[in-house]
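>>> Okay, sequence plus prediction incoming.
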Amino acid sequence: MASPSYDGILLGMGNPLLDISAVVDDEFLHKYDIKLNNAILAEDKHKSMYDEMSNKFNVEYIAGGATQNSIKVAQWMLQIPGATSYMGCIGKDKYGEEMKKNSTAAGVNVHYYEDENTPTGTCAVCVVGGERSLVANLAAANCYKSEHLKRPENWALVEKAKYYYIAGFFLTVSPDSIQLVAEHAAANNKVFTMNLSAPFICEFFRDPQEKALPYVDILFGNETEARTFSKVHGWETDNVEEIAKKICEWPKVTGRKRITVITQGADPVCVAEDGKVQLFPVILLPKEKLVDTNGAGDAFVGGFLSQLVQEKPIAECVKAGCYAANVIIQRSGCTYPEKPDFH
């Protein structure tokens, strides 16, 4: 069991998806109009791609979804059973069972809402030259309801946690659940963290994103998402450091100052806090060691959070994030060895 102080300290909520991951070719990307290094929601034109991937390429099935990835990595880094919990919606099917088995084996305390009528969500992870592109078919993940969150056994997880992480993708599903957790965090002086997650979230889910932002103590994102956020808000700057500072200045409901953490692939991680910016170099990896970038951003967040819940300084959190991301990009999908080797 977790030591009392770490029991359920970190709670994640998001869209649990079973990753269907494969190395594909340019022709496949072109056929389904998929851009590299992007994350989109599946449309009608993508319906047949999941089966085609399974038939045509060598696929792996890995329990994923952005928030769940981050929580699993944080759990792996902490090596304290039961330190993390997670909620989201799955279907009552074989993919859902696979997800439960996988996450429980990872040591995460999962409380899934199970939808009787909708299949478990899937995410096609198309890898070309080590770069990944994601096409998510949310299915059951889209059916999460705040009623599940309000059930006593689930709300108990919210009350027990001191840190929360929700990827921006969940804004498309249950913004009211996000508000409930955000308001609880603010009222109880707990730490609420989110992620920009994808350019389309900044563009098309601007209202729920802006409603959640005043509660966010730490906001994560990558350089593309940050630039899209800047464009959407008419800031007229592409400079990631400037954007990170401006995000910190966004109004806030509590007295705690916001920290903005922007990853930039192989370029340094940009951390803005209190009007200042610090840059932290990432661990560079020779090209031949790169397997795929799927889960790199999620792993960074997981590593970061694993130190944050131990109240380590931000520099240490970033180091742990870079370590975790470096481990994950040398493996297929968001997977990791049995034990971390982070000092």
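Received, thanks.
>>> only C-alpha atoms for contact and neighbour calcs from this point on.
Noted.
>>> May I ask you to confirm that residue 71 belongs to a strand?
No: Residue 71 sits outside any strand when classified using DSSP: H, G, I helix; E, B strand; the rest coil, being helix.
>>> let's bring in a second one:
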Amino acid sequence: MTEATFDVVAIGNAIVDILAQADDAFIQEQGMTKGSMQLMFSPADADALYAKMGPGREVSGGSAANTVAGIAALGGRCGFIGQVADDQLGQVFAHDIRAAGIRYNTAVRAGEPTTARCLIFVTPDGQRTMNTFLGASQFLPEAALDRELIASGAILYLEGYLWDPEEPRRAMRAAIDIARGAGRRVAFTLSDVFCINRHGDDFRKLMADGLIDILFANENELLALCQTEDFEAAVERAAGQVPLVVVTRSEKGAIAVKGGQRFAVAAEPIERVVDTTGAGDLFAAGFLHGQAQGHGVETSLKLGALCAAEIISHYGARPEADLKTLAAEKLG
């Protein structure tokens, strides 16, 4: 096995987030489920909801893209594969991810639909409710994969959100084969309960077939995946199939299980939760960076908690503070 030249290579939706504040009444009036993500299947629906938004701000997003942005901010070497359209939002996304020092060479897609966008409504308690139009990202073909990039990453990181459309699902299956053929580890995040409701059988088969080395989930996602309401039973079931299971539990911190040994970390204290968008993405960033640098599970969990705390202290899912300095101060 050749030495990896990248720490993490991620495949995911290339999305531009548009964030605005909203109250609980608005969330209910629009028929949204607070704190969750729902898909919009037409640009007309996205335009109609966008027209109802208050003043917003545009920030490049996408779950896996947020994660590699966090890793890059920590000093890691990253690549990203995700598709945008040949439009203004596509240019915004490409500029932002390259400016973060991330290798990004995926060709743009001509014509309709537009670049993916996620309309995010943040309530006063910091909860984010997301409405995503996947646009060009949902047509990522296997032909767009940078095979050399995938094979050169120590860890391949995949997001469950992108499993929903058929074309990128095939691309990610191919990417798993490339990574495992090169002797690399594969990490997978379940992303959202709705992904599990639609594709849980696929995810469980990936685990049963031994294709996932690191699994990321929050508490609700793990329960849905393991089809139980017993958290401890779910942890035991997942850990029996995946070498390293990482579960975030909001204010209760996070746990990880590796080789039958359980580790835990408390949530990092902050003055005020402003926006929970990207909390799981940045937790994964800290954890994966720790793993790529050869740190143990406990240190990786601490890095995850630190990055998650930074991201929920402000709007948007890309780091604003110097994560490298914060990590040095926290961990020495």
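Nice, thanks for sending it over. A quick note: this is a predicted structure, and the numbers were derived from the prediction, not measured.
>>> Tell me the counterpart of residue 58 of structure 1 in structure 2.
Aligning on TM-score structural alignment places residue 58 of structure 1 opposite residue 55 in structure 2.
>>> That match touches residue 20, doesn't it?
Yes: contact criterion C-alpha atoms under 8 Å: residue 55 of structure 2 and residue 20 qualify, at 6.0 Å.
>>> Which residue of those two possesses the greater neighbour count?
Ranked by neighbour count (other C-alpha atoms under 10 Å), residue 55 of structure 2 and residue 20 place residue 20 first, with 19 against 9.
>>> How about the secondary structure of the more buried one?
strand.
>>> do you know how far residue 218 of structure 1 is from residue 260 of structure 1?
6 Å (C-alpha to C-alpha, to the nearest Å).
>>> Those two - which one has more neighbours?
Ranked by neighbour count (other C-alpha under 10 Å), residue 218 of structure 1 and residue 260 place residue 260 first, with 28 against 20.
>>> The more buried one should be in a strand, yeah?
Yes: assignment of residue 260 of structure 1 by three-state DSSP places it within a strand.
>>> What residue in structure 2 is paired with it?
Correspondence of residue 260 of structure 1 to structure 2, assessed by TM-score structural alignment: residue 245.
>>> quick one: contacts for the closest residue to its match other than its chain neighbours?
Leaving aside its sequence neighbours, residue 245 of structure 2 sits nearest to residue 215 (C-alpha to C-alpha, 6 or more residues apart in numbering; 4.9 Å). Residue 215 of structure 2 sits next to 187-190, 242, 244-246 when contact means C-alpha atoms under 8 Å, 6 or more residues apart in numbering.
>>> burial of residue 68 of structure 2, as a residue count?
34.
>>> next one: residue 167 of structure 1
Other residues near residue 167 of structure 1 come to 27 when the count uses other C-alpha under 10 Å.
>>> ditto for residue 296 of structure 2
Based on other C-alpha under 10 Å, the number of other residues close to residue 296 of structure 2 is 11.
>>> Over to residue 207 of structure 1?
Neighbours of residue 207 of structure 1 using other C-alpha under 10 Å come to 12.
>>> Now do the SS call for it.
helix.
>>> How about residue 7 of structure 2?
Using three-state DSSP, the structure places residue 7 of structure 2 in strand.
>>> for the stretch 151-300 of structure 2, what spans make up the strands?
Using DSSP state E, counting those that start in this stretch, the strands found in the stretch 151-300 of structure 2 span residues 153-159, 185-189, 214-218, 244-248, 254-258, 261-265.
>>> For those, could you give me a markdown table that also reports distance to residue 13 of structure 2?
Below are the strands of the stretch 151-300 of structure 2 laid out as a markdown table (distance: least, C-alpha to C-alpha, whole Å):
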| stretch | distance to residue 13 of structure 2 |
| --- | --- |
| strand 153-159 | 8 |
| strand 185-189 | 13 |
| strand 214-218 | 17 |
| strand 244-248 | 22 |
| strand 254-258 | 25 |
| strand 261-265 | 29 |
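>>> Return the most buried member of those strands.
Most buried of the strands of the stretch 151-300 of structure 2, by mean neighbour count (mean count of other C-alpha atoms under 10 Å): strand 153-159, with a mean of 27.
>>> so it corresponds to what in structure 1?
Alignment of strand 153-159 of structure 2 against structure 1: residues 161-167, by TM-score structural alignment.
>>> corresponding residues in structure 2 for stretch 11-29 of structure 1?
The aligned range for stretch 11-29 of structure 1 is 9-27, by TM-score structural alignment.
>>> Of all the residues in the matching stretch, which ones are buried?
Residues of stretch 9-27 of structure 2 classed as buried: 9-22, 27 (neighbour count, 16 or more other C-alpha atoms under 10 Å).
>>> Now for the corresponding residue of structure 1 for residue 184 of structure 2: which residues touch it?
Matched by TM-score structural alignment, residue 184 of structure 2 corresponds to residue 190 in structure 1. By C-alpha under 8 Å, 6+ apart, the contact set of residue 190 of structure 1 is 162-163.
>>> Spatially nearest residue to residue 155 of structure 1, not counting backbone neighbours?
In space, and not counting its chain neighbours, residue 155 of structure 1 is closest to residue 149: 5.7 Å by C-alpha to C-alpha, 6+ apart.
>>> Same check on residue 179 of structure 2?
Spatial nearest neighbour of residue 179 of structure 2, chain neighbours left out: residue 151 (5.3 Å); criterion: C-alpha to C-alpha, 6+ apart.
>>> Report the separation between that neighbour and residue 286 of structure 2.
Computed as C-alpha to C-alpha, the residue 151 of structure 2 to residue 286 of structure 2 distance reads 22 Å.
>>> Tell me the residues of structure 2 aligned with the longest helix that structure 1 contains.
Counting residues, the longest helix in structure 1 under DSSP state H turns out to be helix 314-328. Using TM-score structural alignment, helix 314-328 of structure 1 corresponds to residues 297-311 of structure 2.
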